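Enquirer: next one to model:
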Amino acid sequence: MNVFGIAGHSGMGKTTLLERLVPALTARGLAVSLVKHSHKAIEIDRPGKDSWRLREAGCQEVLLLGDGRWALMHELRGAEEPPLPYLLSRLQHCDLVLIEGFKQGDFPKLEVWRPAMERDMLWPRWPGIVGIASDAPRPADAAGALPWLDLHDTAALTDFVLAHAQARVD
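Expert: Below is the predicted model of the structure:
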């Protein structure tokens, strides 16, 4: 199982890029999974449903199986968020796990940066950033520092991800 991250401030287009990368990677015969970290409270269940009611009643985990998919929900109930290696260990085997978030993780990442969003680049403050995908030319203050890729060139970005993904480290 290899891992590769997509990093960037909110609104930079990380999910849009992932929506293009995943089909490009699967078209090359890879099984791809995703781990996404959100700083917001997430809700994948609906209030009033049986699974929601049983989580609210105190279950630590609820595994919901339905027609076409299943989901395992784990309640933290004030506990610390688990580290990325633990979460990766919960995934079924696949060829590549794309990771969005976990900014402090020391694994290779591609930063999505669009200057029109008027935010600074994360590089060089974040560990693991090995390239920048942008819809603008490289700024003078980033000259020669990292590979600079066209955010719209899906084939080149797919090649870059595959060339820089690393084996999962526990």
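Enquirer: please count neighbours and contacts with C-alpha atoms only from this point.
Expert: Noted.
Enquirer: show residues contacting the helix ranked longest in the chain.
Expert: Longest helix in the chain by number of residues (criterion: DSSP state H): helix 14-27. Contacts to helix 14-27, defined as Cα atoms under 8 Å, 6 or more residues apart in numbering, come from residues 6, 7, 8, 32, 100, 112, 151, 154, 155, 157, 158.
Enquirer: to compare against the first, here's another:
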Amino acid sequence: MRVYGVTGWKNAGKTGLVERLVAYLSARGLRVSTIKHAHHEFDVDADGTDSARHRAAGAGEVLIASARRFALMHELRGAPEPSLDALLAHLSPCDLVLVEGFKTARHPKIEAFRASEGHALMAPGDPSVRALAADAPITGMDRPVFHLDDTAAIAAFICADCGLAMPEPPTAAMAERS
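Expert: Take a look at the predicted model:
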């Protein structure tokens, strides 16, 4: 399982880039999973549901399942936030895990950057940032710079950088044979 991150400051375009990369790579037959770091409290369960009631009663983990999906909710209850490695251990095998956030973790990353947001680049001080995806030209960088919307080039770079062969998209002839 290969791991590659998309990092950047708030409103830099990280989520949109991850979404486009997942769609692009999945359409080519790769199994892609994601991990998203949140800096705020969140809940994946609605108040009043049976599973929410189980958690409120004190369950450490609640797994809810249906014919379409399952979700495992793990309550930390004061324990430290798990590391990226600990979270990766919970994922099923796949070709690539795209990680959004986790700025300080040491996995390889591409930095999403919007000049209009006024933030400084992270890349110059972070060797784990292997390339940039920016909405404006960036000069003087010692690593590749892609346009933020050039999903194909960014996907190809990520695959090459982590040693993952990216298959060609299925053609109409291939689809007819299956």
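Enquirer: highest neighbour count among the contacts of helix 14-27 of structure 1?
Expert: Neighbour counts for those peak at residue 7, which has 27 neighbours (criterion: other Cα atoms under 10 Å).
Enquirer: which one of the contacts of helix 14-27 of structure 1 is nearest to residue 65 of structure 1?
Expert: Within the contacts of helix 14-27 of structure 1, the smallest distance to residue 65 of structure 1 is 21.1 Å, found for residue 32 (Cα to Cα).
Enquirer: check contacts around the closest one.
Expert: Neighbour list for residue 32 of structure 1: 22, 25, 26, 94, 95, 96, 97, 98 [criterion: Cα under 8 Å, 6+ apart].
Enquirer: so where do the strands sit in structure 1?
Expert: With DSSP state E, the ranges of strands along structure 1 come out as 2-7, 32-36, 61-66, 69-74, 96-100, 109-113, 129-134, 148-150, 166-167.
Enquirer: can I get those in JSON lines including distance to residue 85 of structure 1?
Expert: Putting those into JSON lines (distance: least, Cα to Cα, whole Å) gives the following:
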{"stretch": "strand 2-7", "distance to residue 85 of structure 1": "11"}
{"stretch": "strand 32-36", "distance to residue 85 of structure 1": "11"}
{"stretch": "strand 61-66", "distance to residue 85 of structure 1": "19"}
{"stretch": "strand 69-74", "distance to residue 85 of structure 1": "16"}
{"stretch": "strand 96-100", "distance to residue 85 of structure 1": "12"}
{"stretch": "strand 109-113", "distance to residue 85 of structure 1": "16"}
{"stretch": "strand 129-134", "distance to residue 85 of structure 1": "19"}
{"stretch": "strand 148-150", "distance to residue 85 of structure 1": "29"}
{"stretch": "strand 166-167", "distance to residue 85 of structure 1": "12"}
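Enquirer: most neighbours per residue, which of those?
Expert: Of these, the one with the most neighbours on average (mean count of other Cα atoms under 10 Å) is strand 109-113, at a mean of 26.
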